[in-house]
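Visitor: I'd like to go over a predicted model; first the sequence, then the structure.
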Amino acid sequence: MGVRRKFNYMNLLLILVFVVGLGILLYPNISDFFNQKNSSKSINEYDETVAQMNEETRQVLFHETEDYNTTLLSNPVGRFADMTEEMKDEYYSTLDVDGSGMMCYLKIDKLGLNLPVFHGTTEDVLQKYVGHIEGTSLPTGGVGTHCGLSGHRGLPSAVLFTNLDRMEVGDVFSIIVLGEEHFYQIDQIVTVLPNDLSPLAIDPEMDYVTLVTCTPYGENTHRLMIRGVRIEDEKAEEVIENTDSSALKYGLTREQVVNVIAAVMGSIFVFVAVPVLLFPPVPTPKAYIRPWDDNIEEVCKAAIKVSEMATRANWEMDSVTHEADTFAKRRRWDDTLNHTDKLTESDSERPWDEYDFYDESVDYSEEESIRLWDDKVLEKVDQDWSVFDRDRNQQNLKFENINEIIDQGKVEDAFENLDDYFKEELRIGFELLEKSKKGK
C-alpha cells in the first residue's frame, strides 16, 4: 500500500534558505579546495619546468639572482615605488622560471601548506598565492640576503597565511627554488605598523626569510612579521620530526573543523530530510476512510442492519402514503356528492369513468354512480391494505430470522435470507468496497 505524498511549498522555501546558508558557510572550504588544487597545479608545472632544465640553465638563473641580490645589498631600496622602471623590469624578469611569474614555492609542514610564490604583491597575486615583496632579496638564499614574502589572512577563497600566527620561535619552514630546498628556522616574531619595513632590513652576515601578514585577525591594523634564519638540512629535518603538525595538517583549523561538521550534517539533511519535507506523507486515517480494513465481518453485519432499517422505513412511508391517499379520496368523494351539478360539464371530470366495475346495461343516476364507485374503491383499498400488512408481516418475520442468524455469528447465512433486491444492493456495495480496498 503506497503512501500518498503532497508537495509542500513552505518547506521548499525553508530548504532554500537552509541551502543558501549552508552554501555561505561552506564557501570558504570549497573555494580553498579549488585554490589548493590550482596551487598544486602551479607547483607541479614549476617542478616539471625545473626538472627539464639542464644544469647550465639553472646556474645562469642562480647567477642572475645573485647579481640582483648583490645590487640590493649595496644599494637597498626601501619601497617598490622608489625603484626605477629599469629596476622594475629587471625584477620581474629575474627568476621567472616558466614565464608565469612564479619564482619558487613556500612549504610550511606545521600548517600543511605548499604555496606558490609569485613576483610582486599586487592584489591579483595575493588573492591566490604568496607574493614576493618588491625591494627585498630574491629567494635563492645566501649570506647577505633577506627575502620578504607576503600573504593574505582570512580570505574566504583561500587559507594562505590565515594560520600564520600559530607559528612559534623554533618552528621550521622551507623555500623550494630551482630544485633546491632551503630551510629556515624562526628566530623572531614581531608586530609592527604597516609602514614599518625595518624588520626587512638586510644583514650582510645573515640569510633571512620573513613571512608577513596582517594582524589582528579581522582588523588588519598591523603587520605580523615572522623571520626565519637559514639552517642546515640535517637540523631542519630533526626539528620537523619533533614538530606536532597534526592539529593543523591540511589546514584543519577550529573554524574549518566546525565547517566540516556542518557540511556533514548539511549533507545528511539534504539527502534524508529534504525529500520528507518536500513530499510529506499524507496521513490516512483507516478507521475513518476504510473501516472495513479492520473487520469485514462487522461491516457486513452493519450493512444488513442498515438494509433492515431502510426496508422498515420504506414500509412505514408506504403506510403513511396509503393513509393520506385514502383520506384524500374520501374528501374528494364528499366534495363530489355535494357538488354533483359540476360533474355534467365533461365526462373527463368524472373520475369513476375509468373504472370498469359499472354495469353498462344499467342506467345509474349520478348519485348511484358515485356511491357505487366509492364502495368499489374502498373495497380495493382494503384489499391493498391486506396485501400490504401481509407483506410487511412476512418481511418482519424474515428480518427477525436474519437478526437471529446474525446474533449466532452466521453473517453469510443472514445475507442469503435477504430479498433479492437488497441482496443485489449489498453485493454491489461489497464489490465496490473490495475494489477500493485493493486500489488504495
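Guide: Great, that's in hand.
Visitor: please count neighbours and contacts with C-alpha atoms only from this point.
Guide: Noted.
Visitor: could you measure from Asn29 over to Asn69?
Guide: Distance of Asn29 to Asn69, computed by CA to CA, to the nearest Å: 38 Å.
Visitor: repeat for Glu368
Guide: 150 Å.
Visitor: likewise Leu22?
Guide: Applying CA to CA, the value for Leu22 to Asn69 is 49 Å.
Visitor: next one: Asp124
Guide: When Asp124 is compared with Asn69 (using CA to CA), they lie 25 Å apart.
Visitor: the two: who's more crowded?
Guide: A count of neighbours by other CA atoms under 10 Å puts Asn69 above the other of Asp124 and Asn69, at 25 against 10.
Visitor: my read: that one touches Thr145, true?
Guide: Yes - with contacts counted by CA atoms under 8 Å, Asn69 reaches Thr145, the gap being 6.7 Å.
Visitor: confirm that Asp334 sits in a strand.
Guide: No - if the criterion is DSSP: H, G, I helix; E, B strand; the rest coil, then Asp334 is helix and not within a strand.
Visitor: any idea how far it lies from Val299?
Guide: For Asp334, the distance to Val299 (CA to CA) stands at 52 Å.
Visitor: same check, this time on Tyr184
Guide: For Tyr184, the distance to Val299 - CA to CA - is 90 Å.
Visitor: also this one, for the comparison:
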Amino acid sequence: MESVLSFLENFFKYSGLWMTLCVICTILYLDTKKDKNEGKEKYVLLKIIGFYILGWISIKINIKTPIVIPIGFIIYYLFISKRINKNYNIKHKACILGVIVLYLGCLNSYIYKALEYRDKSIIVQNLNLKDLRKQWEDAIEKLNIDIGNEILNNMEITSDINGNIKNMSWETYDSINKNKYEVEYNKNKKSMNKLNFKVTKVEENFEYKNSNNIYYDEHKISMFEMIDKINSINFNNMVSSNCAEYKIKYNNKLKSEEYNENNQNYYISSYDEDKCLYNLDLGQKIHFPMKGNIITLLDTNNENKEQINIFIDRNEYVDNQIESIEKLNLCVENNQNNRKSNSTLHIEKDNYLLTQIVNALDYYTWEEVNKEELKDKNDSKNSITISSESDVSLKIYENYQFVYYKYNNDEIIYKCNKDIYSDIKSILKK
C-alpha cells in the first residue's frame, strides 16, 4: 500500500509537466479546427493562447476553506464572448480549457499535499545506535522522503547497554520547505516494529524563522550530524556498571549549562581515528562556563535522576572560553624586583595571543586539591594573575605547583605543573 501511495505522490508532484504537455497539444489541436468558411483571420494561434490564459486567470480568497474564483472567465463571458466575430468555438473552448486547468491544478495541489503530509511508516527489525545512520538513510529511501535543510529541534532515545534502541523520537524543522518532521519508534515484542514518520506544514511566522535568534543560528545541528555524534561516543564508559538502560536526550532550547556539582559535565577533547570515537574529558570548574549543543544522558533505573551532560559542539573548550568573554585582563606582578606591570588584551585585537594563553592553560593536567595541603607552601613572590569580566580569576605562582582559581566567589585550588608560570610569562613577552 505504501508503494502505491508513494507512486501517486510522485505522480501528482510532477503533474505540472504532463498538464503542460496536454495543454500544448490541445492548443495545437484547436488551431487545426479553424473555420475557413468565416474567412482568414490573422494570429489565430496567439489568440487561442490568449483566451486560454484569460480563462486561467483567477483570484483566491484565503478563508478557512480557500475559494478560487475564475475572474478571467467571468470577464470573458460578460464582456468579450459576444464580440467575437470569427472562430468563436475554438476561442470559447480555449477559455474553458484555462478554467479546467486552473481547477485541475487546485485539485492536484490538494491531493499532493494530502499525500505528502500523510503519516508514513516502515517495518524495521531492530534499530541500533551504531548502525543508526545507515538504517535512517535506508528508511528515507524506502519512505520516499525529500528532506531539505533540516534543523534538529529535539531528540530522545532509550537504549539498552548494547546500543539496541527501545524507543526513539525526533523533531526537526526544514527551513527550505517550511516543514516539521517527526520520527517515532517504539519496540513492541507483540507486534511488528514500525518506524513512523510524520510531516507537518508550519506557518510562515514559525519561531525559528526569527533571525534575531543568534544562538540558534550559530549552534544549529541537523539530524544526520547528531546521529554522527551519537555514533562516535561510547556512552557505556560514562554510565554505571549496573546500568541496563539509559536515555539520550537533546533539546535545542538548552543553550548552555553552568557548572553543577550534582551533574557530570563532559566535553569533546579529541577524536580517536583508530577507534572512530570521540575522547571525552570530564569538565572541571575551570572549564566553565561553556556553551553549545548538549546531549544529556540519564540512567532510567537511577532513582536519584543524576544527569550527565556532554558538550558536543567543540573539540576543545578553549574556543568557548575565548568566545564567552569580551575582554581579558592580564596582570603580571613581580614583587621581587619591586616592579608591577599591568596589561589589557582585547578579544578582537589580541585573539591570537588570548588563544595561546588559554591553550597553555589547557595543556597541563589540573587536579583539585584540599586547602589543607597548602599550609606554609605559599612562599613565592612572583606571580601572574589572570582575571576576566565574567568573574574568573586565576593566580599562578613562580616555582609553585598550585594554582588559585576563583569563579563567582568560589575559590578552588588546583595542583598543576610548575612550568605553567614560565609558559604564560614567555607568551606575554611576545
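Guide: Perfect, I can see it now. The structure presented is a predicted model; accordingly, all values stated were derived computationally and were not measured.
Visitor: superposing both, give me the TM-score.
Guide: After superposition, the two chains reach a TM-score (TM-score structural alignment, normalised by the length of structure 2) of 0.19; 141 aligned residues with a CA RMSD of 7.1 Å.
Visitor: got the buried residues for stretch 318-328 of structure 1?
Guide: By 16 or more other CA atoms under 10 Å, the buried positions in stretch 318-328 of structure 1 come out as 322, 326.
Visitor: can you map out the helices along the stretch 1-150 of structure 2?
Guide: Ranges of helices within the stretch 1-150 of structure 2 are 2-13, 15-31, 44-56, 71-75, 88-116, 132-143, based on DSSP state H, counting those that start in this stretch.
Visitor: tell me which of those helices sits most buried.
Guide: Highest mean neighbour count among the helices of the stretch 1-150 of structure 2 (mean count of other CA atoms under 10 Å): helix 44-56, with a mean of 20.
Visitor: I'd like to know which elements that helix is packed against.
Guide: helix 15-31, helix 71-75, helix 88-116 (3 or more CA pairs under 8 Å, 6 or more residues apart in numbering; DSSP states H and E).
Visitor: right, and those - which one's nearest Asn167 of structure 2?
Guide: Nearest to Asn167 of structure 2 among these is helix 88-116; the distance by CA to CA comes to 25.1 Å.
Visitor: redo the helices of the stretch 1-150 of structure 2 as JSON lines? Include distance to Val358 of structure 2.
Guide: Formatted as JSON lines, the helices of the stretch 1-150 of structure 2 follow (distance: least, CA to CA, whole Å):
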{"stretch": "helix 2-13", "distance to Val358 of structure 2": "55"}
{"stretch": "helix 15-31", "distance to Val358 of structure 2": "59"}
{"stretch": "helix 44-56", "distance to Val358 of structure 2": "67"}
{"stretch": "helix 71-75", "distance to Val358 of structure 2": "69"}
{"stretch": "helix 88-116", "distance to Val358 of structure 2": "51"}
{"stretch": "helix 132-143", "distance to Val358 of structure 2": "36"}
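Visitor: which of the ones you listed sits closest to Ile413 of structure 2?
Guide: Per CA to CA, nearest to Ile413 of structure 2 of the helices of the stretch 1-150 of structure 2: helix 132-143, 43.3 Å.
Visitor: that closest one vs helix 2-13, what angle?
Guide: Relative orientation of helix 132-143 of structure 2 and helix 2-13, computed by axes from the mean of the first three to the mean of the last three CA atoms, to 10 degrees: 70 degrees.
Visitor: tell me which residues in whichever helix or strand comes after helix 132-143 of structure 2 are buried?
Guide: With elements assigned by DSSP states H and E, the helix or strand that comes after helix 132-143 of structure 2 is strand 150-160. If you call a residue buried by 16+ other CA under 10 Å, then strand 150-160 of structure 2 has these buried ones: 150-160.
Visitor: so Tyr407 of structure 2 touches Ser387, yeah?
Guide: No - Tyr407 of structure 2 is not in contact with Ser387 according to CA under 8 Å; the separation is 9.7 Å.
Visitor: show me whatever sits in contact with both of the two.
Guide: Ser393 (CA atoms under 8 Å, 6 or more residues apart in numbering).
Visitor: neighbours around Leu278 of structure 1, how many?
Guide: Going by other CA under 10 Å, the residues that sit close to Leu278 of structure 1 add up to 19.
Visitor: ok, it touching Tyr9?
Guide: Yes - Leu278 of structure 1 lies in contact with Tyr9 (CA under 8 Å); the separation is 7.2 Å.
Visitor: distance of the closest residue to Ser109 of structure 2 other than its chain neighbours relative to Lys291 of structure 2?
Guide: The shortest distance from Ser109 of structure 2 to any non-neighbouring residue, by CA to CA, 6 or more residues apart in numbering, is to Phe12 (7.7 Å). Phe12 of structure 2 is 46 Å from Lys291 of structure 2, where distance means CA to CA.
Visitor: equivalent analysis for Val332 of structure 2, please.
Guide: When Val332 of structure 2 is compared with Lys291 of structure 2 (using CA to CA), they lie 29 Å apart.
Visitor: ok, Arg230 of structure 1 touching Phe183?
Guide: Yes - shown here, Arg230 of structure 1 and Phe183 form a contact pair, counting by CA under 8 Å, at 5.8 Å.
Visitor: that concludes my questions; thank you for your assistance.
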